[in-house]
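**Q** Got a sequence here, can you build the structure:
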Amino acid sequence: MTAILERVTVGRCFARASNHPGGVPDAIRLMPPSDVSEGYEDVFPQHDDLLITSKQIAARGAFEDHEPGLGRLVFLFHLHGRRTVEVKGAGRHDLNLPKFVAYYHAEGVVKTSFWSQGDTETSILVGFSPQKPPPVVNSALRANSDARALISKPNCPCFWLEFPLTLEMERAARQVSAANIHPAIMREFLLAKADELLCLGSDALLASFTRSSDQSAAERIKLDLVVKIIDEDFRTTPTVGFLAERVDVQPAVLSSLFLDRFGFTISEYCARKRMDMANRLLATTNMPLKQVAYEVGYNHISNFNLAFRKTFGVTPRQAR
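**A** The predicted structure is shown next:
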């Protein structure tokens, strides 16, 4: 495992700490450039070169990081914040909403991450070699020929597939990002969480390949429009009836399509957008808590505090 850890740090602007502050065996902590950012990237090696990475980054200024490819398949669970990623052969992508991404980072291909001033990021990554996939991923490959064709090719080209971050994914990923586990059993805890995240990610891949031939282009266009309408004014929660009328779909059908595609209801999507914006304002401004609550659509600070704590596990004041 030492070899893979050494390769993780090659050519990057992140500096490696001499020791992991949590005392977790074999774990390493990487720190972004201190003059323009704060936070950390914790890398936890598991069996068979399986790596779990927890990112907690806050950018005070713009910076970028260049990460060489190790020929690994990565399941990325982006919880909140913003980062732009560019991979040669897979394009440029914005991580600005909660989402699950499955991507392949080919050997020697540079992945560049960009943070702008005020950007924050909380995410969990699980990476492994597609030639030696963990058992749950191997089961998914055996179950679906499309997944097998995409992932199991020798010299696989880079690819990037985005999916909704389901509530189950978010719950499991947050348990990793905020883990308060004794170092003696941290590896076993992380391995169990990695298996859970790999199960959920593999399920999303299999479901997408099954749905891709069934879901019409018209339905996708209508759902994209619904998301656009919500994003333009996420401070309010439009009724399903209003949205259904805008896209000419029965309310019950729209609710079912939205839940099937994104993994959560329309009201849950609105709530997540509001909380992510609140977290961003807390991290990047000195705005009073009452004003933050108002900016994301809450007229009463008590309701805002309750919703924020339910989402992130801490109060807005503690988060700041």
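**Q** Please count neighbours and contacts with C-alpha atoms only from this point.
**A** OK.
**Q** tell me, what residue is most central in the chain?
**A** With distances taken as C-alpha atoms, centre = their mean, residue 78 lies nearest the centre of the chain, 1.2 Å away.
**Q** from the chain's centre, how far out does stretch 187-205 sit?
**A** 14 Å (C-alpha atoms, centre = their mean, to the nearest Å).
**Q** Same check on stretch 26-42?
**A** 18 Å.
**Q** With stretch 171-181 instead?
**A** That offset, for stretch 171-181, works out to 13 Å (C-alpha atoms, centre = their mean).
**Q** does residue 104 sit in a helix or strand, and which one?
**A** strand 99-105 (DSSP states H and E).
**Q** Identify the residues contacting the next helix or strand along the chain from that strand?
**A** Next along the chain after strand 99-105, taking DSSP H and E as the criterion, comes strand 110-115. Applying C-alpha atoms under 8 Å, 6 or more residues apart in numbering, the contact partners of strand 110-115 are 59, 61-69, 82-88, 105.
**Q** do you know how far the residue lying closest to residue 165 once chain neighbours are set aside is from residue 153?
**A** Once flanking residues are discounted, residue 165 sits nearest to residue 99: 4.2 Å by C-alpha to C-alpha, 6 or more residues apart in numbering. Distance, residue 99 to residue 153, by C-alpha to C-alpha, to the nearest Å: 26 Å.
**Q** ok, now which ones touch residue 78?
**A** 95, 97-101, 121-124, 165.
**Q** Please generate a structure for the following sequence too, so the two can be compared:
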Amino acid sequence: MSPTGFESQNLSLPDIEPVEIDTLLANPAFLAENKGLADNRKSCFSGIDNVEQPMSFSSFDDGFHMVLADYVGSEDFVCRVNSPNWLKFYFRLEGSNTIVFDGAGEYRADGPRCMVITQPEGLEKADFLGTEGHNSWVTIFLSPDYVVNKLGVDPDGLPKSLAKFLTTGVSDLHCQSLQLSLEMKTIIAELMESPYQGPIRRVHSEAKAMELICIMLQNISREFLDTGKPSATLYNSARLEEARSILMESFSNPPTLAALGRQVGLNRSRLSHDFKTRFGMTVYDYVTDIRMEQARAMLRSPGLSIGQIAEVLGYTHARNFSQAFRRYFGVSPRAARKQY
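**A** From the prediction side, this is the model:
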């Protein structure tokens, strides 16, 4: 049985070796090389030598991975993938492709779209991309355990096929197509054009990917329940990710807890409690983490004085910055610079 929106035409799977996502993610060397890879465009698939900017793979957690691509090629590109144990969120910013499931039909995706995909064990998928213009997309892979236990999603609020997959790990073919909202387009563009480098870019990429996840889960839940209101869990998840994104972008002059709560629609106590529960640290500690990681990266630049770094990071006095740095790393900024 083909899912809604699929057509049974004559495209078949290409005669190439499939990329086994489970095998890829079980390879410690691959994960070590790509852990949090977000500022380094690197191909993780074969057969795309003609691509100007290869795909990049980012691994944020054992159950949370992302592929980011801005494909401009001189030849047609075909990719064959087997990923039965993952919930896939697919966001296409521009371009078009045809998704083919072996023996189960195919789906043509043109222009901005987003899709939710699960596939049964043994059912392979292939993507056919043409050469006209750009093909920009993001694919997020989530394990059932991550969705249920780390994101706290209640499967009962989702379509039956997704609920079955999240609770049993056994998947039917599920392919749900949704409109790509302006909010999603903005987030994808921010992922593609991140102004950050190093560890801050990783934080930024993970936060933006999590925003996409929250929006998708909220939309799926809303469409299924037909209430117009997302569940409290999904609502809070989206607001917390928004809070984290605000802190990451304003770490040099962060808002007060009360002001941050007003921006994201959570009261001060709820924000404080839920932020620590979700991210394992207080809002203050999160800002300190960002500042210190940024400080460490900036100390590698000999052109910046300690005072200049302190000013960029939002400290009114270099002494305050030095004290905070020593508390965090156990050495002074000057000593750390010599080590680097």
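**Q** Now check structure 2 for the residue matching the residue nearest to the centre of structure 1.
**A** Counting by TM-score structural alignment, residue 78 of structure 1 lines up with residue 92 in structure 2.
**Q** Let's verify that match: helix, strand, or coil?
**A** strand (DSSP: H, G, I helix; E, B strand; the rest coil).
**Q** What is the neighbour count of residue 139 of structure 1?
**A** Neighbour count for residue 139 of structure 1, taken as other C-alpha atoms under 10 Å: 13.
**Q** Residue 99 and residue 153 of structure 1: which has the busier surroundings?
**A** residue 99 (20 against 11).
**Q** Next one: residue 111 of structure 2 from residue 67 of structure 2, what distance?
**A** 18 Å.
**Q** Residue 181 of structure 2 and residue 92 of structure 2, how far apart?
**A** On the measure of C-alpha to C-alpha, residue 181 of structure 2 and residue 92 of structure 2 end up 11 Å apart.
**Q** And residue 162 of structure 1, what's its match in structure 2?
**A** Under the alignment (TM-score structural alignment), residue 162 of structure 1 maps onto residue 177.
**Q** Tell me which residues touch the aligned partner of residue 197 of structure 2 in structure 1, please.
**A** Correspondence of residue 197 of structure 2 to structure 1, assessed by TM-score structural alignment: residue 182. Not one residue lies near residue 182 of structure 1 by C-alpha under 8 Å, 6+ apart.
**Q** re the thing from before, which of the contacts of residue 78 of structure 1 sits closest to residue 49 of structure 1?
**A** residue 124 (16.5 Å; C-alpha to C-alpha).
**Q** For the stretch 201-320 of structure 1, which segments are assigned as helices?
**A** Along the stretch 201-320 of structure 1, the segments classed as helices by DSSP state H, counting those that start in this stretch run 217-232, 240-247, 251-262, 266-284, 289-295, 301-312, 316-319.
**Q** I'd like to know which of those lies nearest to residue 193 of structure 1.
**A** helix 301-312 (18.2 Å).
**Q** which residue numbers in structure 2 go with the closest one?
**A** Taking TM-score structural alignment, helix 301-312 of structure 1 hits no residues over in structure 2.
**Q** Mind giving me the packing neighbours of that helix?
**A** Judged by 3 or more C-alpha pairs under 8 Å, 6 or more residues apart in numbering; DSSP states H and E, helix 301-312 of structure 1 is in contact with helix 266-284, helix 289-295, helix 316-319.
**Q** Of those, which stretch is the most buried?
**A** helix 266-284 (a mean of 20; mean count of other C-alpha atoms under 10 Å).
**Q** Structure 2: matching residues for that helix?
**A** Using TM-score structural alignment, helix 266-284 of structure 1 pairs with nothing in structure 2.
**Q** between that helix and helix 251-262, how big is the angle?
**A** 50 degrees (axes from the mean of the first three to the mean of the last three C-alpha atoms, to 10 degrees).
**Q** between helix 266-284 of structure 1 and helix 301-312, how many degrees?
**A** With the same axes, to 10 degrees defining the directions, helix 266-284 of structure 1 sits at 100 degrees from helix 301-312.
**Q** which strands and helices sit next to helix 266-284 of structure 1?
**A** strand 72-81, helix 251-262, helix 289-295, helix 301-312, helix 316-319.
**Q** Map residue 114 of structure 2 onto structure 1.
**A** Using TM-score structural alignment, residue 114 of structure 2 sits opposite residue 100 in structure 1.
**Q** so how many other residues sit close to that match?
**A** Counted with other C-alpha under 10 Å, residue 100 of structure 1 comes out at 26.
**Q** pretty sure it is touching residue 162, no?
**A** Yes: if you go by C-alpha atoms under 8 Å, residue 100 of structure 1 and residue 162 touch, sitting 5.9 Å apart.
**Q** And the contacts of strand 110-115 of structure 1, which of them are buried?
**A** The neighbour count (16 or more other C-alpha atoms under 10 Å) marks 59, 63-69, 82-83, 85-87, 105 as buried among the contacts of strand 110-115 of structure 1.
**Q** Secondary structure and distance to residue 116 of structure 1 added to those residues, as TSV?
**A** As requested, these are arranged in TSV below (DSSP: H, G, I helix; E, B strand; the rest coil; distance: C-alpha to C-alpha, whole Å):
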residue	secondary structure	distance to residue 116 of structure 1
59	strand	7
63	strand	7
64	strand	9
65	strand	12
66	strand	15
67	strand	18
68	strand	21
69	coil	23
82	coil	9
83	strand	8
85	strand	12
86	strand	14
87	strand	18
105	strand	23
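**Q** So residue 290 of structure 2 versus residue 270 of structure 2, what's the distance?
**A** From residue 290 of structure 2 to residue 270 of structure 2 the distance is 22 Å (C-alpha to C-alpha).
**Q** oh sorry, the question was meant for residue 163 of structure 2
**A** Counting by C-alpha to C-alpha, the gap from residue 163 of structure 2 to residue 270 of structure 2 is 28 Å.
**Q** Among those two, which residue is more densely surrounded?
**A** residue 163 (18 against 11).
**Q** Tell me who's in contact with the residue mapped onto that one from structure 1.
**A** The alignment partner of residue 163 of structure 2 in structure 1, by TM-score structural alignment, is residue 148. Residue 148 of structure 1 is in contact with 141-142, counting by C-alpha under 8 Å, 6+ apart.
**Q** Could you rerun that using 6 Å?
**A** Contacts for residue 148 of structure 1 (C-alpha atoms under 6 Å, 6 or more residues apart in numbering) come out as residue 141.
**Q** I'd assumed it was in a helix, is it?
**A** Yes: assessed by three-state DSSP, residue 148 of structure 1 belongs to a helix.
**Q** Distance of it relative to residue 142 of structure 1?
**A** Residue 148 of structure 1 sits 7 Å away from residue 142 of structure 1, taking C-alpha to C-alpha as the criterion.
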